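[1] sequence first, then the predicted structure:
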Amino acid sequence: MGLSTHVLDTAQGRPAAGMPVRLERGASRSNSAQTGTGWTVVTEAVTDADGRIGGLPLTAPGVWRLVFDTSGRSAFFPEVSIVFHVADPADHHHVPLLLAPFGYSTYRGS
C-alpha cells in the first residue's frame, strides 16, 4: 500500500506546504560497507498545500528513513530524519511529523 506523511508546523498552526522530503532505504548489513552511507535514495517529493505526501513506495521489508528538509521552518533543526522498520510493505504506513521551532514529534499513524 505504500507510505504517506503529513507535516504540520505547530508554530504557525498550519500544514507545512512545500517541504522537500526524501525517502531512503537502509542497506543490508552485508551491503552497507560498499555503499558508504548505508542508505539509498528511493524517491524525493515535496509536501502539497495540505502538508501531505502520499503514495511513497515501500518495496521491501527492512529499515527505511524519511528525511525532511526543515531549514527555514525550525530555529534549531535544519533537518529531521525519521528511521523506521517495515515488517510488511503491503501494509499502509503513515508517518506524520509535528514540527515546532525547538522540537518535533512523530508517530505511526493510520
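    The structure has been received and is ready for your questions.

[2] rest of the way, CA atoms for contacts and neighbours
    Will do.

[3] next up, the contacts around residue 4.
    With contact set as CA atoms under 8 Å, 6 or more residues apart in numbering, residue 4 has these partners: 52, 53, 54, 55, 56, 93, 94, 95, 96.

[4] neighbours of the residue nearest to it when sequence neighbours are not counted, how many?
    Spatially, and ignoring its direct neighbours in sequence, residue 4 is nearest to residue 54 (4.2 Å; CA to CA, 6 or more residues apart in numbering). For residue 54, the count of nearby residues is 14 (other CA atoms under 10 Å).

[5] residue 10 reaches residue 99, doesn't it?
    Yes - using CA atoms under 8 Å, residue 10 makes contact with residue 99 at a distance of 5.8 Å.

[6] second one coming, line it up with the first:
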Amino acid sequence: MANANSPITTHVLDTVTGRPAAGLRVQLFRQDGDQWTAIAQGETNSDGRITDWLVGQPREAGIYRCDFATGAWMSTHQRTCFYPSVSITFALTAPDEHYHIPLLLSDFGYSTYRGS
C-alpha cells in the first residue's frame, strides 16, 4: 500500500527499437502559483527508469510536470527527433498514492498514460 512517502516514477521506452531509453535526462517540477519550481532531476537507468524521485519526502497535492530531454537523447543515438523535448503535466491529487509517468517515445511521436 502506498503512503505519503510514495515515489513519483517514470519509465521511457523507445518504441522504434523496442528497448528502454537509457540515459535520457528528465526534470521534475512543481507548480507554485504562476511559477514552476524544479524539485528533482535525473537520468533514466539502463531499464529506462527513474525510480527514486521524492522517496522519503512528503508530497503535496498540486500540479507537477516532467520535462524529458528527448532531442538530446535522440542526438546521442544519431537519430532525427521531431519533438526536441516532451513535457507531461499531471495533477497529483492523492499524495499517498504512487504516481508513475511513462513515456513511449519514437522519432516522430510520443504517448503517455497514468501508469501503476
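    The structure has been received and is ready for your questions. Keep in mind that what you see is a predicted model, and the values were worked out from it rather than measured.

[7] how much space between the aligned residue in the second structure for residue 27 of the first structure and residue 63 of the second structure?
    Aligned counterpart of residue 27 of the first structure in the second structure: residue 32 (TM-score structural alignment). Distance, residue 32 of the second structure to residue 63 of the second structure, by CA to CA, to the nearest Å: 8 Å.

[8] which of those two has more neighbours?
    When neighbours are counted by other CA under 10 Å, residue 63 comes out ahead of the other of residue 32 of the second structure and residue 63, with 16 against 11.

[9] name the helix or strand for residue 50 of the first structure, please.
    Of the helices and strands defined by DSSP states H and E, none includes residue 50 of the first structure.

[10] what sits against it?
    Counted by CA under 8 Å, 6+ apart, residue 50 of the first structure has contacts 6, 15, 16, 17.

[11] aligned partner of residue 114 of the second structure in the first structure?
    Residue 114 of the second structure maps onto residue 108 in the first structure, with residues paired by TM-score structural alignment.

[12] same check on residue 22 of the second structure?
    So residue 22 of the second structure corresponds to residue 17, using TM-score structural alignment.

[13] for the spatially closest residue to residue 66 of the first structure that is not a sequence neighbour, give its distance to residue 58 of the first structure.
    Excluding its sequence neighbours, the residue lying closest to residue 66 of the first structure (CA to CA, 6+ apart) is residue 23, at 4.8 Å. Using CA to CA, one obtains 9 Å as the distance from residue 23 of the first structure to residue 58 of the first structure.

[14] sorry, back to before: which of the contacts of residue 4 of the first structure fall in strands?
    Judged by DSSP state E, the contacts of residue 4 of the first structure include 52, 53, 54, 55, 56, 93, 94 as members of strands.
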